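1. predicted model follows, preceded by the sequence.
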Amino acid sequence: MNGPDGRDIRGVRLFDGFLDAAAQAAMVSDVRDIVRAAPLIAPVTRRGQALSVRMTSAGDMGWITDRGGYRYAPRHPSGVAWPPIPASVLAVWRTVVPDARTPESCLVNWYAPDARMGLHQDRDEGDFDQPVVSISLGDDALFRIGNVARGGSTESIWLRSGDVLVMGGAARLIHHGVDRIAPGTSTLLEAPGRINLTLRVVS
């Protein structure tokens, strides 16, 4: 890991290249263990609309969405328990947000080359004083940052493999999303695409 320096973008803290190549490869191996224990699912909204990302989770709670709505659940939809958050992932959290509580959930999103994520807020958690930490692995993603209130101007930045982003403080509820993936910009994964790990305190 690189040092805890970072730069501010609309209140969001970006740590460029936080994970070196070896750390990224080790974390991908840990993610594969998560997926073997709790396979990726193709989520839908409460209206039955399919999301373009596939997802799973690690930790005490996992974030799910289906016709029952957005929520955290103690088990994978198959009924199996979520696997623990890997030590490699927890180490990132403890370095970039050392004063925060221990995260209870790590959402794993797999972005295929054509996947997107519209502007949204992370607001299903119980304590907005606790940050959200996002780790990027694989191909570059064009990440859009908006405002806490809906609407207004936005700014887009490229997130690259090994980057870590923190949404906390006044930016904890900022709108954000992924406009597109740039296939072939990383050789980390076996196939084109991106893994995003999002650490959250749920309770």
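-> Arrived safely.
2. when you work out contacts or count neighbours from here on, use the C-alpha atoms and nothing else.
-> Will do.
3. give me the contact list for the longest helix along the chain.
-> Once the chain is assigned using DSSP state H, the helix that runs over the most residues is helix 21-37. Contacts to helix 21-37, defined as C-alpha atoms under 8 Å, 6 or more residues apart in numbering, come from residues 1, 56-58, 82-83, 86, 88-89, 108, 137, 161-162, 188-189.
4. farthest pair in these?
-> Greatest spatial distance among the contacts of helix 21-37 (C-alpha to C-alpha): 1 and 82, at 26.3 Å.
5. neighbour count for those two, which is higher?
-> Neighbours were counted for residue 1 and for residue 82 using other C-alpha atoms under 10 Å; residue 82 has more, 25 against 15.
6. next up, a second structure to put side by side with the first:
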Amino acid sequence: MDLFDEIERGRTWREELCDGAVVLRGHALAIEAGLLGAIDEVIAQAPLRHMTTPGGFRMSVAMTSCGRYGWVTDRSGYRYDAVDPDSGKRWPQMPGVFFKLAQEAALAAGFADFVPDACLINCYEPGARMSLHQDKDEHDFRQPIVSVSLGIPAVFQFGGDRREDKAMRIPLQHGDVVVWGGAARLRYHGVLALKPATHPLLGARRINLTFRKAS
């Protein structure tokens, strides 16, 4: 039976990917209204934008941030910055509903005392993708990554410590949360190109919230 069908019917469970990595199926569903309202508030202050990589490529995923730091990429490189380069202002404050979800999900995955200071908001439309990469711009790799999926389905790739390692393909649905840290913290990961779909609350979009401890 197709895993997406299982999730659509409301079954939720904890899925271990490897030592240090887990999918918490449907973990964010109970607070979806609060999350979506908070996302709209952040985007109103710091609009989504398609950033450019150091190599000059326009990212297919539109992004913004909230929290003490935001993630930025441009011709000069990848980095965290306290100021939104588009507005010259500090990034919007991280909503309380975001912070609480990130801490609770990290604890459920076995990572206590997670205090995220950055949340990346990624907006995928059909055809958008994220190539395999490591999250390594942070200062403390002892802190996990918490990734929340909202909207249309996606296939998450979770690989090994080297880019050439074979990656698992994990289907994600609205409300699923992936947490990885410890021995899995620097594993390569990405998202396959999204297939055309619509969601009753978000239309033809997938919103991904990625929480990190940047400083």
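-> Everything's here; your move. From a predicted model like this one, the values you see are computed outputs, not experimental measurements.
7. and the counterpart of residue 183 of the first structure in the second structure, how many neighbours?
-> Counting by TM-score structural alignment, residue 183 of the first structure lines up with residue 196 in the second structure. For residue 196 of the second structure, the neighbour count with other C-alpha under 10 Å is 12.
8. not counting residues beside it along the chain, what's closest to residue 196 of the second structure?
-> Closest residue in space to residue 196 of the second structure, ignoring its immediate chain neighbours: residue 126 at 5.0 Å, by C-alpha to C-alpha, 6 or more residues apart in numbering.
9. counterpart of the one you found in the first structure?
-> Correspondence of residue 126 of the second structure to the first structure, assessed by TM-score structural alignment: residue 113.
10. buried residues, the longest helix of the first structure. List them.
-> Neighbour counts over helix 21-37 of the first structure (16 or more other C-alpha atoms under 10 Å) mark 24, 25, 27, 28, 30, 31, 34, 35, 37 as buried.
11. dump the residues you listed to TSV, plus distance to residue 96 of the first structure.
-> Shown next, in TSV, are those (distance: C-alpha to C-alpha, whole Å):
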residue	distance to residue 96 of the first structure
24	16
25	20
27	17
28	20
30	20
31	20
34	23
35	25
37	27
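12. separation between residue 94 of the first structure and residue 88 of the first structure?
-> According to C-alpha to C-alpha, to the nearest Å, residue 94 of the first structure and residue 88 of the first structure sit 10 Å apart.
13. and the helices in the second structure?
-> Under the criterion DSSP H, helices of the second structure are mapped to 3-8, 32-45, 96-108.
14. reformat those helices as JSON lines; add distance to residue 54 of the second structure.
-> JSON lines is the format used below for the helices of the second structure (distance: least, C-alpha to C-alpha, whole Å):
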{"stretch": "helix 3-8", "distance to residue 54 of the second structure": "36"}
{"stretch": "helix 32-45", "distance to residue 54 of the second structure": "24"}
{"stretch": "helix 96-108", "distance to residue 54 of the second structure": "29"}
